[in-house]
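> Coordinates for the following, if possible.
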Amino acid sequence: LNISLSEFTARIEQKLERTPQIFGKQEDKIQRVSWCTGGAQNLIDEVIALDVGLYLSGEVSEKIPAAALENNLTYIAAGHHATERYGIQALCNHLSKTFQLKHQYIEIENSV
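Presented below is the predicted three-dimensional model:
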């Protein structure tokens, strides 16, 4: 991966239909990304040990901005619900095909 932070962020914003929050280093190019959907901000110490350039998750808590900056990491909080939306749809599709189930995904707006 060799993409600018602004381009990466624009893609996230377009796909998730919300403006993400960005914390920490503001490098021009992103080489390696780690992500965990939902409320996975507390995994930041594990992510720091992986030596990635950017960590994408759903939520942000008080310690995250400083931890990201101190460890040369860009942290993107893109919304708990927004980052989990596609995973649950994929799971429903898989279960539907595997077990011949009918399902319907209902999108409920969530601004958090």
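> going forward, measure contacts and count neighbours with C-alpha atoms only.
Noted.
> Can you list the buried residues in the helix or strand hosting Gly87?
Of the helices and strands defined by DSSP states H and E, Gly87 is found in helix 80-99. Neighbour counts using 16 or more other CA atoms under 10 Å place His80, His81, Ala82, Thr83, Glu84, Cys92, Asn93 of helix 80-99 among the buried residues.
> let's see this one next to it:
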Amino acid sequence: AAAAAGGEGGPAPRSLQKERGGAESGPRQELLVFGYACKLFRDDERASEHEHGAQLIPWMGDKSLLIDRYDGRGHLHDLSEYDAGSWNQNYQLSEEEARIEALCDEERYLALGRICIE
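Here you go, the predicted structure:
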């Protein structure tokens, strides 16, 4: 009987844990984990190429900067507009932009307010 009630003999049943506010109480305790089966193939030659960076390409012709050919940074050609000193120094929102930003913030955090109320 002690084991069934969560005594020294073992863990408490799930229904009893819920009543006590245990491991499964509250909305944050919900977790769904799933996966897919796969088959792994050993390819030592391809692994060696990958280990030595054979799949990397020079970024903007600079052989000292190698990136993967699927890297999104390969589409950036001029980074000067993103330099820390040149970005967003004196930008002021117009009244319309500020109004739209406030509406977006309200919508963005609307669900958070509902969760806090519950």
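> TM-score of the superposition?
The TM-score (TM-score structural alignment, normalised by the length of structure 1) is 0.25; 44 aligned residues with a CA RMSD of 4.2 Å.
> circling back to that earlier point, export the buried residues of helix 80-99 of structure 1 to JSON lines and tack on distance to Phe99 of structure 1?
JSON lines is the format used below for these (distance: CA to CA, whole Å):
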{"residue": "His80", "distance to Phe99 of structure 1": "28"}
{"residue": "His81", "distance to Phe99 of structure 1": "26"}
{"residue": "Ala82", "distance to Phe99 of structure 1": "27"}
{"residue": "Thr83", "distance to Phe99 of structure 1": "26"}
{"residue": "Glu84", "distance to Phe99 of structure 1": "23"}
{"residue": "Cys92", "distance to Phe99 of structure 1": "10"}
{"residue": "Asn93", "distance to Phe99 of structure 1": "10"}
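> With respect to Ser4 of structure 1, which of these is nearest?
Ser4 of structure 1 has its nearest neighbour among these in Thr83, at 20.5 Å by CA to CA.
> What separation is there between the closest one and Ile12 of structure 1?
9 Å (CA to CA, to the nearest Å).
> tell me, which strand in structure 2 spans the most residues?
For structure 2, the longest strand by residue count, based on DSSP state E, is strand 62-68.
> which secondary structure elements does that one contact?
With contacts taken as 3 or more CA pairs under 8 Å, 6 or more residues apart in numbering; DSSP states H and E, strand 62-68 of structure 2 sits against strand 56-59.
> What's the biggest helix in structure 2, counting residues?
The longest helix of structure 2 (DSSP state H) is helix 95-108.
> following that helix, which helix or strand comes up?
Note on helix 95-108 of structure 2: by DSSP H and E, the next helix or strand toward the C-terminus is helix 110-117.
> returning to what we had before: and the angle from the longest helix of structure 2 to helix 110-117?
40 degrees (axes from the mean of the first three to the mean of the last three CA atoms, to 10 degrees).
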